[in-house]
Structures are given as C-alpha cells and as structure tokens.
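**Student:** All I have is the shape, not the residue letters:
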C-alpha cells in the first residue's frame, strides 16, 4: 500500500499541502489521514482516490457544505445510498446547465472566428 508524505500527495494530486490539510480539517475526507510515528501525515492510495473525487466535485462547483455532506454520508456507510444519489444528481444538473452555457459561449466564439477567417481568406 502506498504511503506518501503530504508533499508527495500534494504533487500527486496537484493540490497544495495547505489545501490537503484544509480538506482534512474541514471534514471533506473520509477519515483522518494516518500519521507516521513522527506525527507527519501519510496518504494512502484510498486517500488519493477520495481526494481526486473531492477535487472533481469542487472543480465542478459543488459547494463545500455539499461535499462535506457527501463525505459524511459515505463515512456513515451503507443505508444512505438514496441520499448520496440525490445529492450527486442535483449537482449533475447544475454541471449540465453550466456546460450548456459554456457550450453556447463557445459556439458564439467559433462563429466570430469563422467570420474573421472568411474575411482574411477573401483579402488574401
């Protein structure tokens, strides 16, 4: 099993050590990160997989309170899958709306690019 220092985990996840500490302190992780006898954090592959999920949720705009709620549900174990699903489905709807909006903006940019390319082609 992998056991990484906080610096190694930060490098692997693309987050800062400060962010990793914050995730743990704010209840976004499934459990407290294991500690070496020296007291330094040691991250496992499972920790990194969960951090990746938290990062994805945050990157798609899920509020901290919802990530914290999702982590709490997962920590609680079996029996709350319907609540987990509802939370993720609601977030998925938000992400889909955002994606549609960004796609619309991209189409407008592509339209302008095509206009300029046509103008330049005609003048060449």
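**Tutor:** That came through, no problem. None of these values were measured; they are calculated from a predicted model. Numbers count the residues shown, from 1 in each chain.
**Student:** From now on I want contacts and neighbour counts done on CA atoms only, so please keep to that.
**Tutor:** Will do.
**Student:** Report how many residues lie close to the closest residue to residue 9 other than its chain neighbours.
**Tutor:** Residue nearest to residue 9 in three dimensions, not counting chain neighbours: residue 43, with 6.6 Å by C-alpha to C-alpha, 6 or more residues apart in numbering. Other residues near residue 43 come to 22 when the count uses other C-alpha atoms under 10 Å.
**Student:** what's the answer for the one 10 residues further on, then?
**Tutor:** Using other C-alpha under 10 Å, residue 53 has 14 neighbouring residues.
**Student:** who's in contact with it?
**Tutor:** Contact analysis of residue 53 by C-alpha atoms under 8 Å, 6 or more residues apart in numbering lists nothing.
**Student:** then this one, side by side with the first:
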C-alpha cells in the first residue's frame, strides 16, 4: 500500500512515518519503481506495536533499542524479552501509582458530596 493508505490505517501522519523511518523504527520499507514507499500488512502490524509501546509510556530510545534488536534477528529474542519485561514492571508500578491517585481523588469527591470539605 502507498503512504497515504498506510498513514490512514496506522493513524499517523506521513511526516511521523518518515520520522519513524529516519530514527530506525521503520526499517526495510520497500520502494516501487518510481521510488515511492510501499508498505505491507507486516509493516502495519509493527507500527501498531510501536504505537502501543509509546502509549504505555516506553521511551522512544527504548523503542529504538527494541527495533534495532528486532532488525538483528532471532538471536536477540531474549534481549527483546528482557526489555519488554522491564517495561512491563515499570508500567505496573505506574498503574499502581495512578490507582492510588484515583483513590485519593475519589475520597476527596466523597467529602464534597457529604459536604465535609477540608
């Protein structure tokens, strides 16, 4: 598919796609005889995973590290797994912190509803 179709499906601008390619998040993008980028369903699957990592708060440098390991092939599976497990631990800690913040807000709202504002 061309960049416009891919951009629409990925929910990213063509500028962002070109940036991701520049920083190594989108590698080995094929080009047609006119030199235009041609994306595949596999590219879409990958970019959706990158977006998920980003949405969960993984730093761009870590996503780049993961992408580089992925490019190096099957010999890096354990390194990629370790990187994802570390991120998972950080994400779980962040979720727990957010749950505590939510509980504090709910308690304050309950005080307002009971007219016991402090």
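**Tutor:** Arrived safely. Just so it is clear, the model here is predicted, and its values are computed rather than measured.
**Student:** Need the TM-score between these chains.
**Tutor:** Scored against TM-score structural alignment, normalised by the length of structure 2, the superposed chains reach a TM-score of 0.86; 115 aligned residues with a C-alpha RMSD of 1.6 Å.
**Student:** Which residue in structure 2 aligns with the residue nearest to residue 9 of structure 1?
**Tutor:** Residue correspondence to structure 2 (TM-score structural alignment): residue 43 of structure 1 is matched to residue 39.
**Student:** ok, its match - contacts?
**Tutor:** Taking C-alpha under 8 Å, 6+ apart as the test, what residue 39 of structure 2 contacts is 1, 2, 3, 6, 29, 30.
**Student:** how much space between it and residue 74 of structure 2?
**Tutor:** As for residue 39 of structure 2, its distance to residue 74 of structure 2 is 22 Å (criterion: C-alpha to C-alpha, to the nearest Å).
**Student:** what's the answer for residue 45 of structure 2, then?
**Tutor:** The spacing between residue 45 of structure 2 and residue 74 of structure 2, counted by C-alpha to C-alpha, is 18 Å.
**Student:** So which residues of structure 1 form strands?
**Tutor:** Taking DSSP state E, the strands of structure 1 run over residues 34-35, 41-42.
**Student:** What is the last one packed up against?
**Tutor:** Judged by 3 or more C-alpha pairs under 8 Å, 6 or more residues apart in numbering; DSSP states H and E, strand 41-42 of structure 1 is in contact with strand 34-35.
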